[in-house]
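K.L.:
Okay, sequence plus prediction incoming.
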Amino acid sequence: MRAKDIMSSPVHTVSQTASVEAAAALMTAKSVTALPVVDDDERLVGMVSESDLLWHRVPSDPTSQLRPRPDTDPADRPGMVMEVMATYPLATMPNMDVADVAEAMLEHDVRSLPVLDDGALVGIVSRRDILRTMVRTDAVLAADVQQRLDEYRDGESRWVATAEGGIVTVTGGFEDETEQAIVTVLARTVPGVSGVRTSQPSAS
């Protein structure tokens, strides 16, 4: 499964010259925790999160063990997104494996990754998107795989798909290794499938 299979598109973005208040309002309206920041040419230049927006707005607690916040005068607080956003944001590509996307999120402690295709922003993947694909039951996975296999054979139930722990097993004869590979690819396209097993091709 690839990033393009689970990403949200089109993407809600915010201009680097937008106000902090406008960015906060957009996050609230769209129920997102981060927004890609774009320039006048709609090119990705940063990412801004809820914590970025709040950092200079919440008074510092001297007893907190967290990183201290600057106690600036309200008049001196950043007003535009470009002043609080994270520059050089981590991004991924449409064909990136979802497992690699998840690993990058955990390694860099980010909750969402913009998806770039030849420099153009085409989507965004959040941790919620990844979790949504992982919580599907084995019965649902098996049913989805079975449907795709039957459609491939124009309604003929030539193979039987079962699932256990996210791993799908497809049983039945195969004309050759090419057909076996096609069935494997079809099964892998179902969101939530973590692995595919097939029987050996039948003797010709």
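P.N.:
In hand now; what should we look at?
K.L.:
from here on, contacts and neighbour counts on C-alpha atoms
P.N.:
OK.
K.L.:
For K4, grab the count of nearby residues.
P.N.:
By the criterion of other Cα atoms under 10 Å, K4 has 20 neighbours.
K.L.:
How about the secondary structure of it?
P.N.:
Following DSSP: H, G, I helix; E, B strand; the rest coil, K4 is assigned to helix.
K.L.:
And here is the other one:
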Amino acid sequence: MVKSFQGVKMAEPKKAPIPQILVKEYMSKSLTTFKPDDTIDQVMEVLTKKKISGGPVIDASGALIGIISEVDCLKEIIKGKYTNTPKFPAKVSEHMSSDVLTLSPDLSIFDAASQFLEHKIRRFPVMKDGKLLGQISLSDVIRAFPTMKHTTW
């Protein structure tokens, strides 16, 4: 009878999961928000002063009801040109986008980048359990990529 001895086999060490960079690591948490009754004049003043291109619109209870952007403000500016009105008294609720797409804070930055490409928009509110946690913009996503290493790529 022939016996075979291969020796003790070492168990392969379990590879740690590759850490992903998540939306919550790059999203803006201190948001500039707008109310549906704010005027476009007020919005343009805030956008200019804070050097931002838009923000979430929330109701009195703090629930997200829309997004207002520079593009939305342009609608009122064009209307003002035709009516020869240098003021823009229209309400945010008249021009905001109310069909709002949101992202989860636990979404990978790669998946967020795909959403930006697919929907061709500049910002997503970040929501969890129906609560507005922050906002991630296209520039936030771009800012994340130079910090990546081969282990997070």
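P.N.:
That came through fine. Given the structure is predicted, the values throughout are model-derived calculations rather than measurements.
K.L.:
roughly how far apart are the residue in structure 2 that V58 of structure 1 lines up against and S93 of structure 2?
P.N.:
Matched to structure 2 by TM-score structural alignment, V58 of structure 1 sits across from I78. Distance of I78 of structure 2 to S93 of structure 2, computed by Cα to Cα, to the nearest Å: 17 Å.
K.L.:
and those two? which has more neighbours close in?
P.N.:
The neighbour comparison of I78 of structure 2 against S93 (other Cα under 10 Å) goes to S93, with 20 against 13.
K.L.:
isn't that one right next to F34, touching?
P.N.:
No - using Cα atoms under 8 Å as the test, S93 of structure 2 is too far from F34 to be in contact (9.9 Å).
K.L.:
where along structure 1 do the strands fall?
P.N.:
With DSSP state E as the criterion, structure 1 has strands at 14-15, 34-38, 44-49, 86-87, 112-117, 120-126, 160-164, 167-171, 195-198.
K.L.:
May I see those arranged in CSV, with mean neighbour count as well?
P.N.:
Output for the strands of structure 1, formatted as CSV (neighbours: other Cα atoms under 10 Å):
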stretch, mean neighbour count
strand 14-15, 24
strand 34-38, 25
strand 44-49, 23
strand 86-87, 16
strand 112-117, 22
strand 120-126, 21
strand 160-164, 18
strand 167-171, 20
strand 195-198, 17
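K.L.:
Switch these over to TSV; also include distance to V185 of structure 1.
P.N.:
Output for the strands of structure 1, formatted as TSV (distance: least, Cα to Cα, whole Å):
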stretch	distance to V185 of structure 1
strand 14-15	37
strand 34-38	32
strand 44-49	32
strand 86-87	37
strand 112-117	23
strand 120-126	22
strand 160-164	13
strand 167-171	12
strand 195-198	9
